[in-house]
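Undergrad: what follows is a predicted protein model with its sequence.
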Amino acid sequence: MSAASEWRTERNVAARARLDRALPGIFPAPVLRHALSRPLIPPTPRLAVESYWRAHLLRADRLARALATRSGHPEGWTWRLGTEKGSGLAASFRMPPSPFREPAHARGKGHCCICGQPVYRFGWHRDLWGAGVPNKNARWHAACVAAWKLWVAPSDQVKVLKAHQRHRCAASGKRLFKTAEVDHRVPLYRVWREHRDDPWPTLLGFWGSPNLQVVNRVVHVEKCGREAGERALSRQVALLRTAFPEDRAEEAAWEPLPVDGAG
């Protein structure tokens, strides 16, 4: 046995003993099975839960959005951007809206600041232990943490998304190359422009797996080029609306600009 294998065995024996001591009488069976199958066994129940959701990102994404649907659209909330400290607002439309991080809509201790639902022991989303009250020290579900990381940095999870698509390009159907890239089917600038008033739980789907795809780089470059042209046209139309009647603005955007010296 190599030194590394010997170290791992000793470490796992100690971690298993520590985990067994800390385990409550009731614990999610899939999480425990996952923990005991790891090359390095998590030594605490909370770490076991976190490890489980990291290994099941798409499941975490579905659960986080389902919990958000259970919370519903907060009354009086609208999707806004801002940079003021303590406002809870995102500075860019590329970040998923999170109303429960805003002071006006926060649900207080023991509730997840992403989905708004109660957080129980070990960051779990259900009260398996019959406590009747959430964990006042918790602000995130373990599943929502994993989902949030997928939403804000989907390119970091390209391996998971490739496997989900069976290593086929979502646009061309061809086999994905090593250089394949993660893309939003509906670009986020269009979500901000066209879907800003959608119910909040619906909005989250634009950051989650329903709107994520892996495409080969050449396909992604072409798509980005089309989207850049669309954004440029939208900006041009907005500028021309100040000089033309509204029904002429878009038409004028397509007209060639006069050459210097021309009439």
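TA: Noted; the coordinates are in hand.

Undergrad: please count neighbours and contacts with C-alpha atoms only from this point.
TA: Noted.

Undergrad: list the buried residues in the helix ranked longest in the chain.
TA: Secondary structure of the chain read by DSSP state H shows that its longest helix is helix 217-240. If you call a residue buried by 16 or more other C-alpha atoms under 10 Å, then helix 217-240 has these buried ones: 217, 219-220, 236-237, 240.

Undergrad: again, but for stretch 108-128
TA: Here stretch 108-128 shows 108, 110-125 as buried, counting by 16+ other C-alpha under 10 Å.

Undergrad: give me the distance from that stretch to the chain's centre.
TA: Per C-alpha atoms, centre = their mean, to the nearest Å, the displacement of stretch 108-128 from the mean C-alpha position of its chain is 18 Å.

Undergrad: so what touches it?
TA: 26-27, 45-46, 49, 64-65, 67-68, 70-71, 98-101, 106-107, 133-144 (C-alpha atoms under 8 Å, 6 or more residues apart in numbering).

Undergrad: from the residues you listed, list just the buried residues.
TA: Buried among the contacts of stretch 108-128 by 16+ other C-alpha under 10 Å: 27, 45-46, 49, 64-65, 67-68, 98-101, 106-107, 134-135, 138-144.

Undergrad: any residues touching the next helix-or-strand element following the longest helix of the chain, and which ones?
TA: The first helix or strand that comes after helix 217-240 along the chain, using DSSP states H and E, is helix 246-253. Applying C-alpha under 8 Å, 6+ apart, the external contacts of helix 246-253 come out as 233, 236-238, 240-241, 244.

Undergrad: residue 30: neighbour count?
TA: Residues near residue 30, counting by other C-alpha atoms under 10 Å, number 10.

Undergrad: which strands and helices lie in contact with the helix or strand it falls within?
TA: Secondary structure from DSSP H and E places residue 30 in helix 29-36. If you count contacts as 3 or more C-alpha pairs under 8 Å, 6 or more residues apart in numbering; DSSP states H and E, helix 29-36 packs onto helix 45-55.

Undergrad: now the helix it packs on against helix 29-36, angle please.
TA: Taking axes from the mean of the first three to the mean of the last three C-alpha atoms, to 10 degrees, one finds helix 45-55 and helix 29-36 inclined to each other by 90 degrees.

Undergrad: presented hereafter is structure B, for comparison with structure A:
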Amino acid sequence: MHALARPFIPPTPRRAVESYWRQHPVRADQLARALAALSSAPEGWVWRSGSRKSSGAPLSFRAPPAPFREKTHARGPGYCCVCGQPVFRLGWHRDLWGDAHPNRNATWHGCCVAAWKLWTAPSDHVRHLRRLQNHRCAATGARLGKDAEVDHRVPLFRVWRDAEGAGRTWPALLTYWGVPNLQVINRSAHVEKCGVESAARARLRQAAATERNAGGLAATRALRDSC
């Protein structure tokens, strides 16, 4: 029904599936995180950033953690590199055809493709997010203006810093890249929020530097006293 309602009907069933998920990124996000919950994190996997793209590890904390995209934990063709679940015909997440085996030519679910695009480029989906908020600013409650921007409620740098201490594990971490942690706010509110977050990061850096300096002084005194 979705394909037939489009201005230009997709020429193939696979394109129709892709079109459906592209038009419903919020549903794709929910389903992708639910599928990831069925897989759980591979044994021995640790969220870390990589120095090379070839490793598959994210290059910064802004990229969502994806253990099955890393070479050491990839499940290979027929399994989704985002959630780790089997991929069936047309990139579908369920075996509607009764084949009893995954599609060995696929490594992505259609929903996971759409979800990944939402996680990595949420600003491209502002139209859908504005609709979820009834076109109201999540910070002030005012009407969203044309300059409204997408923001993470919990900053990603804080997720990266506190993930281990707070016991957050994959796939629960994906929530911070998904719709539950996304909001659309007016630019003025976004600027103010970014200022508060920048000040908080500066205080953390200053505290860390003070702690390092104190540790260095203590080590120097201990060495001097031992001489």
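TA: Looks like it came in fine. Treat the numbers as computed from the prediction; the structure is a model and nothing was measured.

Undergrad: buried residues in the helix holding residue 30 of structure 1?
TA: For helix 29-36 of structure 1, by 16+ other C-alpha under 10 Å, it's 31-32, 34-36.

Undergrad: ok, so of those residues, who is nearest residue 208 of structure 1?
TA: residue 31 (22.7 Å; C-alpha to C-alpha).

Undergrad: which residue in structure 2 aligns with residue 137 of structure 1?
TA: By TM-score structural alignment, residue 137 of structure 1 lines up with residue 105 in structure 2.

Undergrad: OK, contacts around its match?
TA: Residue 105 of structure 2 neighbours (C-alpha under 8 Å, 6+ apart): 77-78.

Undergrad: let's go with 10 Å and repeat that
TA: By C-alpha atoms under 10 Å, 6 or more residues apart in numbering, residue 105 of structure 2 lies in contact with 76-79, 87-89, 91.

Undergrad: again with residue 16 of structure 2
TA: By C-alpha under 10 Å, 6+ apart, the contact set of residue 16 of structure 2 is 1-4, 6, 9-10, 22, 90.

Undergrad: again, 7 Å this time
TA: By C-alpha atoms under 7 Å, 6 or more residues apart in numbering, the contact list for residue 16 of structure 2 reads 3, 10.

Undergrad: likewise for residue 205 of structure 1?
TA: The contact partners of residue 205 of structure 1, by C-alpha under 7 Å, 6+ apart, come to residue 211.

Undergrad: what's the answer for the one 3 residues further on, then?
TA: Residue 208 of structure 1 sits next to 61, 151 when contact means C-alpha under 7 Å, 6+ apart.

Undergrad: same thing but 8 Å
TA: Residues in contact with residue 208 of structure 1 (C-alpha under 8 Å, 6+ apart) are 61-62, 147, 150-151.

Undergrad: what residue in structure 2 is paired with it?
TA: So, by TM-score structural alignment, residue 208 of structure 1 is matched to residue 178.

Undergrad: host element of the most centrally placed residue in structure 1?
TA: For structure 1, residue 151 is the residue whose C-alpha lies nearest the centre (C-alpha atoms, centre = their mean; 1.8 Å). Assigned by DSSP H and E, residue 151 of structure 1 belongs to helix 142-152.

Undergrad: where do the strands sit along structure 2?
TA: Using DSSP state E, the strands found in structure 2 span residues 149-152, 182-185.

Undergrad: residue 90 of structure 1 maps to what in structure 2?
TA: By TM-score structural alignment, residue 90 of structure 1 lines up with residue 58.

Undergrad: tally of neighbours for the aligned residue in structure 1 for residue 5 of structure 2?
TA: Aligned counterpart of residue 5 of structure 2 in structure 1: residue 37 (TM-score structural alignment). Counted by other C-alpha under 10 Å, the residues lying close to residue 37 of structure 1 total 11.

Undergrad: state the distance from residue 37 of structure 1 to residue 192 of structure 1.
TA: In this view, residue 37 of structure 1 and residue 192 of structure 1 are 42 Å apart by C-alpha to C-alpha, to the nearest Å.

Undergrad: do the same with residue 221 of structure 1
TA: On the measure of C-alpha to C-alpha, residue 221 of structure 1 and residue 192 of structure 1 end up 22 Å apart.

Undergrad: swap in residue 10 of structure 1?
TA: Distance from residue 10 of structure 1 to residue 192 of structure 1, by C-alpha to C-alpha: 52 Å.

Undergrad: ok, now residue 127 of structure 1?
TA: 36 Å.

Undergrad: nearest residue to residue 42 of structure 1 in space, please, no chain neighbours.
TA: In space, and not counting its chain neighbours, residue 42 of structure 1 is closest to residue 48: 5.3 Å by C-alpha to C-alpha, 6 or more residues apart in numbering.

Undergrad: and the one you found, what's its match in structure 2?
TA: Checking TM-score structural alignment: residue 48 of structure 1 goes with residue 16.

Undergrad: which parts of the stretch 51-200 of structure 1 are helices?
TA: Applying DSSP state H, counting those that start in this stretch to the stretch 51-200 of structure 1 gives helices spanning 57-71, 142-152, 158-164, 188-194, 200-204.

Undergrad: pick the most buried one from these.
TA: helix 142-152 (a mean of 22; mean count of other C-alpha atoms under 10 Å).
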